[in-house]
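1. quick one, structure for this:
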Amino acid sequence: MAFAKSEPTQKNRRDTTIQLGLFDLVPSLSVTEEFNDNIFLSDSTQKSDTISRVVPALTLQSNWQRARLRLEALGDAGFYAKSGEDDYLDGELGVSAGSDIGPAFAVDGDFRIAKGHEDRGGDDIPTGANEPVTYDEKNTEIALRYFAGDVHYRAAMAFRQLDFDDTALTNGGIANNDDRDRTELRLIMRASYQLGPGREAYGETTFNQREYENTPDDQGIFRNSNGYRLLGGMTFDLTNLIKADLGAGWMSQIYEDSRLQNNEGFSLRAATTWNITRMTALDFRAKREIGETTVTGASGIIGESFDAGIEHELRRWLSIRLNAGYQQDRFEGAGRTDKVTHFGGGVLYVVNRFTELDGSWRYDQRKSNETGHDYRRNRALLTLRLKM
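-> Sure thing, here's the model as predicted:
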């Protein structure tokens, strides 16, 4: 869950950088102890555990004037006290670069490779899985920007590839996850018009193509699809008081297999941060989009989510936060609807400019119209962050 972060707070928490000529090196390390009372998101058989998580990160950022280069490396290791089969080791490497070509033209590129996991209990996790599902992910994006007076144009091509590993089952068998392997291609075109200082109106069109490696899948279904999303809206940046991106429009996803229900409806994207005072900030996020799933009978998921958070600095070194949200997922064609509510709170103690101590509590509850998908979960977390 993302919590609100006020502008003054962010300024006081700048990472300590190491100057290497024309580059800034930013190393960091966070260590988290988490107690989770329902690690498998089960309604009938709840199992609790304590999880130790270590996240080292390293960023190398250029400070050139007309060109940009950023290298990132991130690790994420989790260790369960009781359920050792759920230990994981994730990581990500990324490089992004860009250049301003003249006063009106810019080009940017980004490439990332990652190894991740999905905990047991997820919707697309095989029944009876004895371990998390691991996967490899590649993301590439190339973007062009052009400025013509008050009108700005941006065009981007994005490519994503997912490769899921097979999973061991509790009965000794192996679950085939190749049905989830896919590539996603997106073409994003955006035009915006400057209405005044800090105000901009925009129109955005996104076309997508989603192709699965196994066609048909083990159920004999062809899950390839094509779709689009149209958005129109405005952005605001009013003297660091209010920052907002508000857009609404229409979305559609057409599936290759006639047995799968085509999906369409209104689309929404909203992100707002309001610095009520120098010490208090309110944050709001909302979206409505079409997601992928391999749940039997479902073509996709139309998801709606709303999140709000507030953060207040009691002192320069001490802040508190509260967060709440609601999410509804409709599995189109399967007749299943899940409703998830969550809320939580936390306290951040800034020991010094190198060290932070963060304690939080989070609660999630899902109610579904299908038996076996309800759950409740409490999580208590204590995190130590080091910036070197």
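2. going forward, measure contacts between C-alpha atoms and count neighbours the same way
-> Fine.
3. now do residue 113 against residue 137, distance only.
-> In this structure, residue 113 lies at 6 Å from residue 137, with C-alpha to C-alpha, to the nearest Å as the measure.
4. return the distance of stretch 228-236 from the chain's centre.
-> Relative to its parent chain, stretch 228-236 has a centroid offset of 19 Å by C-alpha atoms, centre = their mean, to the nearest Å.
5. what residues does it touch?
-> Outside of stretch 228-236, the residues that reach it under the criterion C-alpha atoms under 8 Å, 6 or more residues apart in numbering are 198-208, 242-253, 267-268.
6. filter these down to the buried ones, ChimeraX style.
-> To isolate the buried subset of the contacts of stretch 228-236 in ChimeraX, counting by 16 or more other C-alpha atoms under 10 Å, use the following:
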select :200,201,202,203,204,205,206,207,208,242,243,244,245,246,247,248,249,250,251,252,253,267,268
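7. spit out the contact partners of the residue lying closest to residue 364 once chain neighbours are set aside.
-> Leaving aside its chain neighbours, residue 364 sits nearest to residue 342 (4.4 Å; criterion: C-alpha to C-alpha, 6 or more residues apart in numbering). Residue 342 sits next to 324-326, 362-365 when contact means C-alpha under 8 Å, 6+ apart.
8. and this one, so I can compare the two:
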Amino acid sequence: MSIFQTQVCFAALLLATTGPALGQGLPIRGVDPPDWARALPDAVPRPSFVPAGAVTPISGTPAGANRGIRDSAEASSRRLAPRGALVRDGAAVPWLGPNLDAPPLPGDAAAAPPPVDTAPAPTVTGTVRRPTAVLAIARSRGPIPPSRRDALEARPRPFPDAAGPVPAVRPVAPPGPVPAGPPVPPASRTIPEDPLALGEELPADRLGLRGGGFVWLPALELTAGRTDNVEGMAGGRPGPALGIAPELKVRSDWSRHALDVELRGSYTRYPGNADYDRPGFVGIAKARIDLADEMRLDLRGGYTLQRESAGSAETPAGAKVPSDASTWTASAGLTRDVGLIWATLRGDLEATRYTGGTLASGAPIAGAAARDNDRLVLAARTGLSASPAARPYVEGQLTRRTYVMRSASGRDADGYGLRAGLELDSGPLLKGDLSAGWSSEEPADRRLGSLEGWTLDGTLTWSPTRLTRVTVNARTALEPTTLAGSAGSLARSTGLTVLQSVTRQVDAEAGVTLTARRYAGIDRRETTVAGTGTLTWKANPNVHLFLRGTVERTMPGAPDPDYSVGTVLVGLRLQR
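-> Okay, here's the model as predicted:
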């Protein structure tokens, strides 16, 4: 048998096998025509190589003829269905079309079986993608009702009759919502590791006690160490140092209004040198009263006690123990928001008293009370609520300073202040209030001259990461004096502190403070530079151990010599 006769016989055998399927509308897995099929003469019918997804023309078949074929097609659809697809028994598979074996719908009229279409399916040419599923349309056992046949004929064909590129077959998602999985148990949910992003305290920080609508935060620090300058002046002697510092913070836990109280005392004892023991106390109370919508009343009160420096120009020559300065403060401010504009009217009262102090002879320091004075400030501030994170403002002040002793009445002064600032609140990332301006006081005695200068006030806290916190402090004060020919001193203090959490239990903190004091009317300047470093180990939220070192360098200016004070302390902090 020649090669041509062999090819003709093989083609006839292929047609005999695939012809009934083409007439009945069964699927044929498509491949590209092989070379031998392309080489057939024109007189020999070529078989149709239908790509995957192509269907044969619809034609009627006897009832039940395609039951086995559809069963096998459904089984294949389960194997070829996408991962996660839901295929139920007896349900229509999306890429197989509707179940034509289902009973007729009510109202469907009986129809004669349509003529069987025996024409071969048109060959679809073009690029054939890798088949993903075999499409099939099963035939009904009996005649198709007209309504259902019209619906089937109106359905778009998977492939157009015209030649062209073969589109990819994409399975349709199963009908109906996919049931949700079981809920995630609370224990397996991810908890953010950045407490700063949530505005919360670190886990190792104190928890406090709750009672009476307040959160109580008590603490106690005990320190022991050594200093190289007990007297805190030029030529001072070294010696041991013991300290105790109780602390109490109270925060309200109310839905409306607010009250915060902070009390901190300290006492440093130098065994064998009791005359140089240093007391200290700071107490601040702040209250917010919500009066009405967009209106509030802010109240503030405080008290501070600190010992003056032995090298200060205010301490008389030959003094053994400097005087103590006590300051009471009170403030009340009314704030009203009107749209983007807000305004505050505030009144401040500050009373300073100087007591104690002894000379080398043991006699008290005379004239320390001559500096006792009261200062009244009336301020008006207005700003723009540009955004919740930034609120610029301007403020104007009128001041009045009155000395208690009539002998110093010539130092009574009237003054003013102007400044512009910015309130920042970007959550834990950046928060604070910083302002710059100008202040001036004019004493009643014109011979003393005026006390004036630029000012910088405020606090700014920046947290670039959850483990790092940078704090900048600035304060400018117009301080009284009894030095001849001077109306007072302008003191500027600027500090920078960096706190780094090395681990969850170890914190390292370092800071530096620069204080510059200039006396008006006389050639007198004082500069103090202080550095501090602290390493804290948090054994648990209630017990902390720390190592602290401080170095302070004072340069009082001629004719007094410079001196420094260095201290190293080991401490225990108990808190709740």
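9. counterpart of residue 555 of structure 2 over in structure 1?
-> Counting by TM-score structural alignment, residue 555 of structure 2 lines up with residue 367 in structure 1.
10. what about residue 154 of structure 2, neighbour count?
-> Neighbour count of residue 154 of structure 2, defined by other C-alpha atoms under 10 Å: 9.
11. need the counterpart of it in structure 1.
-> With TM-score structural alignment as the criterion, residue 154 of structure 2 has no equivalent in structure 1.
12. need the strands for the stretch 301-450 of structure 2, in chain order.
-> For the stretch 301-450 of structure 2, the strands identified by DSSP state E, counting those that start in this stretch occupy 319-321, 324-338, 341-355, 358-359, 373-384, 390-403, 413-425, 430-443, in order along the chain.
13. roughly how far does residue 139 of structure 1 sit from residue 301 of structure 1?
-> Applying C-alpha to C-alpha, the value for residue 139 of structure 1 to residue 301 of structure 1 is 22 Å.
14. how about residue 76 of structure 1?
-> For residue 76 of structure 1 relative to residue 301 of structure 1 (C-alpha to C-alpha), the value is 28 Å.
15. same thing with residue 314 of structure 1?
-> Counting by C-alpha to C-alpha - residue 314 of structure 1 and residue 301 of structure 1 are separated by 41 Å.
16. try residue 94 of structure 1
-> Noted for residue 94 of structure 1: a distance of 29 Å to residue 301 of structure 1, by C-alpha to C-alpha.
17. quick one: contacts for the match of residue 555 of structure 2?
-> Counting by C-alpha under 8 Å, 6+ apart, residue 367 of structure 1 touches 338-340, 373-375.
18. now swap in residue 223 of structure 1 and tell me
-> By C-alpha under 8 Å, 6+ apart, residue 223 of structure 1 lies in contact with 211-212, 215-217, 255-257, 260, 299.
19. now, those residues that are in helices?
-> Using DSSP state H, no member of the contacts of residue 223 of structure 1 falls in helices.
20. by neighbours, which of the residues you listed wins?
-> Most surrounded of the contacts of residue 223 of structure 1: other C-alpha under 10 Å gives residue 299, at 30 neighbours.
21. per the alignment, that one corresponds to what in structure 2?
-> Residue pairing (TM-score structural alignment): residue 299 of structure 1 is matched to residue 487 of structure 2.
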